[in-house]
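Student: starting from these lines, generate the structure:
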Amino acid sequence: MQEVAATVPELLARAASLAHSGTRKLLGIVGAPGAGKTTLGTALTKALDGLAMLVPMDGFHLDNPTLEQAGRRSAKGAPDTFDVAGYVCLLQRLRRADAVVHAPRFDRGLELAIGSAIPVPPGVPLVFTEGNYLLHDDDGWDAVRRELDEVWFIDVAPEERRRRLVGRRMEHGESRSEAEAWVDGVDMANASLVERGRDRASLVVQLDNRMPGDSRPTPERKGR
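Tutor: Okay, the predicted model is just below:
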């Protein structure tokens, strides 16, 4: 495992090298809730301009009625609230790169996974996948790591992650108190599980510049 401070352009260069390797590569982006996995994956996919696609793990959320029946609705987002076997099968199909693969997408507004929403053509040389549990080693999740060529762990301070998560839930209509209760009771508990897999990452990244779309001042560059 390598731990670095990195800029988005530096990560882009590393991803581009994988995209030009000659065979399809699967690159995982992992981190605790609020780490910026989707933002980073989306930015890199856009910058690679046709050489990559993003397939989030969140498309394998179990739906709310299924979770309610299992008594797990209040724990949505925990490792056992995903169809991990289905996710592993999708990664294996993506690895073969012999046909168009249609992946599901999670709609946060609907709180529902939309099946076959992301078509991945066979000619795309790099597939990003992002989610909380790519390095988890329990409940069947250990099979995920075996399907990935690299996994980047995005390391962000807990207070910054909490700020992002509360803001995200408020954007979807929750009051501040509702958002804070969920983040502190569910997301932060899941974050501790995510952190356990850190040592299994290919790269631990502390982003030392603004993420795309972040309007706050750029932090001072860290030493290496």
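Student: every contact and neighbour count from this point should use C-alpha atoms.
Tutor: Fine.
Student: can you pull the buried residues of the biggest strand by length in the chain?
Tutor: In the chain, assigned by DSSP state E, the strand with the most residues is strand 112-120. Neighbour counts using 16 or more other C-alpha atoms under 10 Å place 112-113, 118, 120 of strand 112-120 among the buried residues.
Student: and for stretch 152-167?
Tutor: Taking 16+ other C-alpha under 10 Å as the criterion, stretch 152-167 shows 152-156, 161-162, 164-167 as buried.
Student: and which of those is nearest to residue 50?
Tutor: Set against residue 50, the nearest of the buried residues of stretch 152-167 by C-alpha to C-alpha is residue 152 (21.0 Å).
Student: surely the closest one is in a helix?
Tutor: No - according to DSSP: H, G, I helix; E, B strand; the rest coil, residue 152 belongs to no helix; its state is strand.
Student: residue 120 against residue 104, yeah?
Tutor: No - Residue 120 is beyond contact range of residue 104, at 10.9 Å (criterion: C-alpha atoms under 8 Å).
Student: show me what the helix or strand where residue 46 lies is packed against.
Tutor: Using DSSP states H and E, residue 46 maps to helix 37-48. Under the contact criterion of 3 or more C-alpha pairs under 8 Å, 6 or more residues apart in numbering; DSSP states H and E, helix 37-48 touches helix 8-19, strand 25-30, strand 52-54, strand 126-131.
Student: one more sequence to fold, the one below, so I can look at both together:
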Amino acid sequence: MDRLELERRARALATAGGRRLLGIAGPPGAGKSTLAGHLAAALGPDLAVVVPMDGFHLAQAELVRLGRADRKGAPDTFDAAGYAALLRRLREPGRAVVYAPAFDRSLEEPVAGSIAVGPGVPLVITEGNYLLHEAGEWSEVAPLLDEVWYLAPDDALRVRRLTDRHVRHGKDPDRAAAWVARSDEANARLVAAGRPRADLVLDGPLDLGAGFVP
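Tutor: Below is the predicted model of the structure:
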């Protein structure tokens, strides 16, 4: 499916009436945030806004307290119930702006109140690893989404992209490669189990035009 068809499909959701939620799932490094950002830019701020799952990362201090800091990114290092609660709120927009958290990669921390979702915006695009995960409170997420697209790029490309991202955000290359092999790829195997439940599976690299090749 090409770029224009993806934009058309997202626009159809945005113009279907009422508030719609589109989920973009996939393993770490799949290009989820890139595709979500592209779709939001193509539709424009009056039609779409991106609310990432990563805003519900637990704070580093809490991960340390729980003994989970060495596997940050695993399902139990997020506030899954809080994420589902926000999606419920977004499904039924009232008259007020809803503020959602974002994740600051330079800080490696969630930042509350970062994303404003106006009541008149018809499409919320949410992206993250565990939108199709069925364990615990994550099972509440998929039923709240009108469609879920699953990104499945070539694994070698994805791992290389993911390692490069860790290096850009401060890990040395050896540590970045070790983290990807130990932590990110364990999470990728969990994420892959949800692929059959997606409404649309996008295999291979996405060419989204200049500035948007993940």
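Student: how alike are these chains, TM-score-wise?
Tutor: After superposition, the two chains reach a TM-score of 0.95 (TM-score structural alignment, normalised by the length of the second structure), with 211 aligned residues with a C-alpha RMSD of 1.4 Å.
Student: among the buried residues of stretch 152-167 of the first structure, which lie within helices?
Tutor: Members of these lying in helices (criterion: DSSP state H): 161-162, 164-167.
Student: let's have those in CSV, adding distance to residue 142 of the first structure.
Tutor: Shown next, in CSV, are those (distance: C-alpha to C-alpha, whole Å):
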residue, distance to residue 142 of the first structure
161, 25
162, 27
164, 28
165, 26
166, 30
167, 31
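Student: what is the nearest of those to residue 72 of the first structure?
Tutor: Closest approach to residue 72 of the first structure among these (C-alpha to C-alpha): residue 165, at 20.6 Å.
Student: for the closest one, what are its contacts?
Tutor: Counting by C-alpha atoms under 8 Å, 6 or more residues apart in numbering, residue 165 of the first structure makes contact with 33-34, 179, 183.
Student: tell me the counterpart of it in the second structure.
Tutor: Alignment note (TM-score structural alignment): residue 165 of the first structure maps to residue 162 of the second structure.
Student: now do the SS call for residue 4 of the first structure.
Tutor: The three-state label for residue 4 of the first structure, taken from three-state DSSP, comes out as strand.
Student: got the contact list for it?
Tutor: If you count contacts by C-alpha under 8 Å, 6+ apart, then residue 4 of the first structure has 203-206, 224 around it.
Student: which ones among those are found in strands?
Tutor: By the criterion of DSSP E, membership of the contacts of residue 4 of the first structure in strands covers 203-206.
Student: before we move on, the earlier item: so the longest strand of the first structure corresponds to what in the second structure?
Tutor: The aligned range for strand 112-120 of the first structure is 109-117, by TM-score structural alignment.
Student: average distance between the matching stretch and the first structure?
Tutor: On superposition with the first structure, the mean distance recorded for stretch 109-117 of the second structure (mean C-alpha distance after the TM-score superposition for the first structure) is 0.4 Å.
Student: now the ones in strands among the contacts of residue 4 of the first structure as a markdown table including distance to residue 74 of the first structure and neighbour count?
Tutor: Formatted as a markdown table, those follow (distance: C-alpha to C-alpha, whole Å; neighbours: other C-alpha atoms under 10 Å):
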| residue | distance to residue 74 of the first structure | neighbour count |
| --- | --- | --- |
| 203 | 32 | 18 |
| 204 | 30 | 22 |
| 205 | 31 | 20 |
| 206 | 31 | 17 |
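Student: out of those, which is nearest to residue 100 of the first structure?
Tutor: Lowest distance from residue 100 of the first structure to those (C-alpha to C-alpha) belongs to residue 203, with 29.4 Å.
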